[in-house]
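>>> Sharing a sequence plus its predicted fold:
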Amino acid sequence: MANIVIGVTGGIASYKAIDLTSKLIQNGHSVRVVLTDNTLEFVTPLAFQAISRNHVYIDTFKEEDPSVISHIHIGEWADVILVVPATANTIGKLANGIYDNMLLNVLAATNKPVIIAPAMNVFMLEQPPVQKNIEYLKSIGYRFLDSEVGFLACGYIAKGRLADTASIIEYMNHILEDRVNKPLTGKKVLITAGPTREKIDPIRYITNISSGKMGYSLAKVANHLGADVTLVSGPVNIEKPDGVTVIDVVSTDDMFQAVKLHMNADIGIFSAAVSDYTPKVVSENKMKKDKKQEHLTLELKETTDILQYVGSNNKDMYVVGFAAETHDVERYAREKLKRKNADCIVMNDVSRKDIGMNSDENEVMMIFKDGGDLRIPKSHKDKIAERILETVIERVE
């Protein structure tokens, strides 16, 4: 049985959360309820307290148990959090980092799965800002249970009706089952992917042909294995994986700053093809061709070595780097393993046209700091990602 937090927001469908609480208790789950201030206009805390047989949380600053900080403790206690119903107001605040009530503070202080079930007038639901907020929250890992078509409080028969209790419980069980017996459940995985761009002037930049496909495959597989995945991605044309927190960056320094903020990961896989050099001076205006000047000299400086920084400054992260080489591939990869202080280097020959950068397939060899190599034959990058993560899990364990 699971520990479930139900967050109830102030909409006409709030009363349905009482039935949801009852059904979950009947199914043997432990339930704690958090209400927003606006919810009190529709339902009372006593109804939830009587059914859940637990204290109902409303006030962020009312700490009844001095041994814990409630909004943090609740999120840690939960196996899953349900926001039922979710109003446009709460969705908008959550998407924009506004944490001004107890429920929003609980959501800000948890890394557990959050399922959001919107309920509102059809025209509110279809508003571009509301849809934009929903899509953004999906992109950073929040799960949404779509509204149903039905009779709305405003009198319309249209989309916007809260999903029924059975559907909410079924979806919740699916999320919980996905987290059971998955080897990366409870683990944080940091992945970098794609190219970086170093500006020369407002419209020109230095980059490479990396598509980001390998990193995105790794992110999808890690998420499927139960991990809390953060994907730091350079500019790519790939759909964001469901359930993965994606941080979009452009330059190597952007990527470095994002990686530094997520150094608490258990596993770090650095597959991005970062630029080794960046222009010393970036022109504020478009550089014009000078007919008197036959050659243009562009002065470059080294960028921060992200993999080396992580290898030298992490605490308990298992560090996996990638070595994309065109000649003396194995020699350079083994040197990189030592130089970067990584636990593993994934080596691939990008001089081949049938694998590697911008291809759907790859062929790699994993070289380990504690000894041993593993060759993974040519396969689709999703399959390569599965084998890499299976092997890393074995090594970490």
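Structure received. Residues are numbered from 1 along each chain as shown.

>>> okay, CA-based contacts and neighbour counts for the rest of this
Noted.

>>> can you tell me which helix or strand the nearest residue to residue 114 once chain neighbours are set aside belongs to?
Spatial nearest neighbour of residue 114, chain neighbours left out: residue 81 (4.8 Å); criterion: Cα to Cα, 6 or more residues apart in numbering. If you go by DSSP states H and E, residue 81 is part of strand 80-86.

>>> Next one for the comparison:
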Amino acid sequence: MSRILLIVGGGIAAYKSCEIVRTLRRRGHAVRCVLTEGGSHFVTPMTLAALSEDQVFTTLWDLKDEAEMGHIQLSRQADLVVIAPATADLLARMAGGLANDLATTLLLATDKPVLAAPAMNVRMWQHPATRRNVEQLRADGVTVMEPDEGAMACGEFGPGRLPEPDVIVARIEQVLAGSVAKPLSGRHILVTAGPTHEPIDPVRYIANRSSGKQGFAIAGALAALGARVSLVAGPVLLPTPAGVDRIDVESAQDMANAVAAALPADAAVMVAAVADWRAEDAAGQKIKKRPGEPPAPLRLVENVDILATLARSPRRPALLIGFAAETEQIVAHATAKRARKGADWIVANDVSGDVMGGDANTVHVVTADGVESWELLPKNQVAARLADRIAATLG
């Protein structure tokens, strides 16, 4: 018999929690319920107590329970913690690590697996803030179910409905049985991100405006799907995504060396905006400006082509993905680049606006089968969609 702690969030879908409890009890599981303040507007503690045949917990400030550190005990005594419905507010507080009521406090204190079944208005589910929170929770190891699509109590239609109780119970039992394998478990994926800095002298360098945000988001999304991710990062000030192994480099040659050292890999996603040229002879001392004299000549030579080199390598990953930052004829240039470089996919984006350094992206995925153009999306959603496609391709 497994012990399940069910947190009931506030929302009209809370009525389905009663059927979840009933089904779990019928299948032999012990259930304890935590009813949030919002949830209590839709179902009562007495109803859940009768169905679970156990005490229902509603507050962090119960003198008897908290004298024994009840929230710690609740969080540790269960085999699995389930949130159904998981509202937008609950997901946001979970992602932010807040602990301002009984539910979020025990979620922060638990050392057990956590499963969340979201339910909210379609626009709330699709809002960039909610998408960020979901991706953060998945990166933190929380299993977040996809909501159902359909008509809602508010009259709108789309994704956001709480999955049916039998579907939630089935997922609960999968998690309990340890049968929910992340799709990229056991895979090693190499990601490059950010710019490179090519020295002119000790204080000057050639660079570009890449922020590294898209590459870091992709690395985090792949790790959330279970991959072992090696992130070769150019000089950027971004936090390392959860579960990612980061290798910091500066120049294109540094990045090429780090990429070679990270092989073998099942896939490589080359997001970095590697400088095309470098100074032929970087000065060992600062080049001084001489009044009245022309500037010192700067001779440029081509940098190593990391993507093309990897495509020709005997240790070429099974799936090789390059990125193309373009300002005109986006798809045409990306299609030519895919053939020229020997990549399987090229993900192209128009960087003529504020994409470099911004938080959203419009991409075109160019493959041997054609071109797939995506709508404008936050970069973390681009990352999540691309990670899902990589997982499906690797099988």
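Thanks, I have the structure now. This is a predicted model, so every value here is computed, not measured.

>>> TM between them?
Here the superposed chains carry a TM-score of 0.55, computed using TM-score structural alignment, normalised by the length of the second structure; 228 aligned residues with a Cα RMSD of 2.3 Å.

>>> right, and the residue nearest to residue 114 of the first structure touches residue 5 too?
Yes: between residue 81 of the first structure and residue 5 there is a contact under Cα atoms under 8 Å: 4.7 Å.

>>> related to what we said a few turns ago, neighbours of the residue nearest to residue 114 of the first structure, how many?
25 (other Cα atoms under 10 Å).

>>> For it, give its distance to residue 106 of the first structure.
Distance of residue 81 of the first structure to residue 106 of the first structure, given as Cα to Cα, to the nearest Å: 9 Å.

>>> which residues are in contact with both of those two?
Counting by Cα atoms under 8 Å, 6 or more residues apart in numbering, the common neighbours of residue 81 of the first structure and residue 106 are residue 75.

>>> before we move on, back to that, show me the common contact partners of residue 81 and residue 5 of the first structure, please.
residue 75.

>>> which residues sit in contact with the equivalent of residue 195 of the first structure over in the second structure?
The equivalent of residue 195 of the first structure in the second structure is residue 195 (alignment by TM-score structural alignment). Residues near residue 195 of the second structure by Cα under 8 Å, 6+ apart: 207-212, 234-236, 272-275.

>>> Any chance of a ChimeraX selection covering the buried ones in the residues you listed?
In ChimeraX, this line selects whichever of the contacts of residue 195 of the second structure come out buried by 16 or more other Cα atoms under 10 Å:
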select :207,210,211,212,234,235,236,272,273,274,275
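
>>> from the contacts of residue 195 of the second structure, which is closest to residue 319 of the second structure?
Using Cα to Cα, residue 272 comes nearest to residue 319 of the second structure of the contacts of residue 195 of the second structure, at 16.7 Å.

>>> Next up, the contacts around the nearest residue to that closest one once chain neighbours are set aside.
Spatial nearest neighbour of residue 272 of the second structure, excluding adjacent residues (Cα to Cα, 6+ apart): residue 193 at 3.9 Å. Contact analysis of residue 193 of the second structure by Cα under 8 Å, 6+ apart lists 212-216, 231-234, 270-273.

>>> can you rerun that using 7 Å?
Neighbouring residues of residue 193 of the second structure by Cα atoms under 7 Å, 6 or more residues apart in numbering: 212, 215, 216, 232, 233, 234, 271, 272.

>>> so of those, which ones are in strands?
Using DSSP state E, the members of the contacts of residue 193 of the second structure that fall in strands are 232, 233.

>>> could the contacts of residue 193 of the second structure go into CSV alongside distance to residue 112 of the second structure?
Compiled in CSV, the contacts of residue 193 of the second structure are given as follows (distance: Cα to Cα, whole Å):
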residue, distance to residue 112 of the second structure
212, 33
215, 31
216, 28
232, 32
233, 33
234, 36
271, 35
272, 37
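
>>> just curious, which of the contacts of residue 193 of the second structure is nearest to residue 373 of the second structure?
Looking across these and measuring by Cα to Cα, the closest to residue 373 of the second structure is residue 271, at 17.6 Å.

>>> Burial check on residue 335 of the second structure, number of neighbours?
So residue 335 of the second structure, with other Cα under 10 Å, has 21 neighbours.

>>> With residue 214 of the second structure as the reference, measure out to it.
21 Å.

>>> Please apply the same query to residue 271 of the second structure.
Counting by Cα to Cα, the gap from residue 271 of the second structure to residue 214 of the second structure is 8 Å.

>>> overlap in contacts of the two?
The contact sets of residue 271 of the second structure and residue 214 do not overlap (Cα under 7 Å, 6+ apart).

>>> Would you agree the residue nearest to residue 114 of the first structure is in contact with residue 115?
Yes: counting by Cα atoms under 7 Å, residue 81 of the first structure touches residue 115, with 6.2 Å between them.

>>> Residue 84 of the second structure - that's part of a strand, no?
Yes: assigned with DSSP: H, G, I helix; E, B strand; the rest coil, residue 84 of the second structure falls within a strand.

>>> okay, and stretch 48-66 of the second structure goes to which residues in the first structure?
Counting by TM-score structural alignment, stretch 48-66 of the second structure corresponds to no residue in the first structure.

>>> quick revisit: could you tell me which residues touch both of residue 81 and residue 115 of the first structure?
In contact with both residue 81 of the first structure and residue 115: no residue, using Cα under 7 Å, 6+ apart.

>>> what residues does stretch 300-318 of the second structure touch?
By Cα under 7 Å, 6+ apart, the residues outside stretch 300-318 of the second structure that reach it are 252-253, 256, 264-268, 270, 276-280, 322, 341-343.

>>> how near is the residue nearest to residue 114 of the first structure to residue 343 of the first structure?
In terms of Cα to Cα, residue 81 of the first structure sits 35 Å off from residue 343 of the first structure.

>>> which one among the contacts of residue 193 of the second structure gets closest to residue 133 of the second structure?
Nearest member of these to residue 133 of the second structure, counting by Cα to Cα, is residue 216, at 16.0 Å.

>>> At the geometric centre of the first structure, which residue sits there?
The centre of the first structure sits closest to residue 245, judged by Cα atoms, centre = their mean, with a distance of 1.4 Å.
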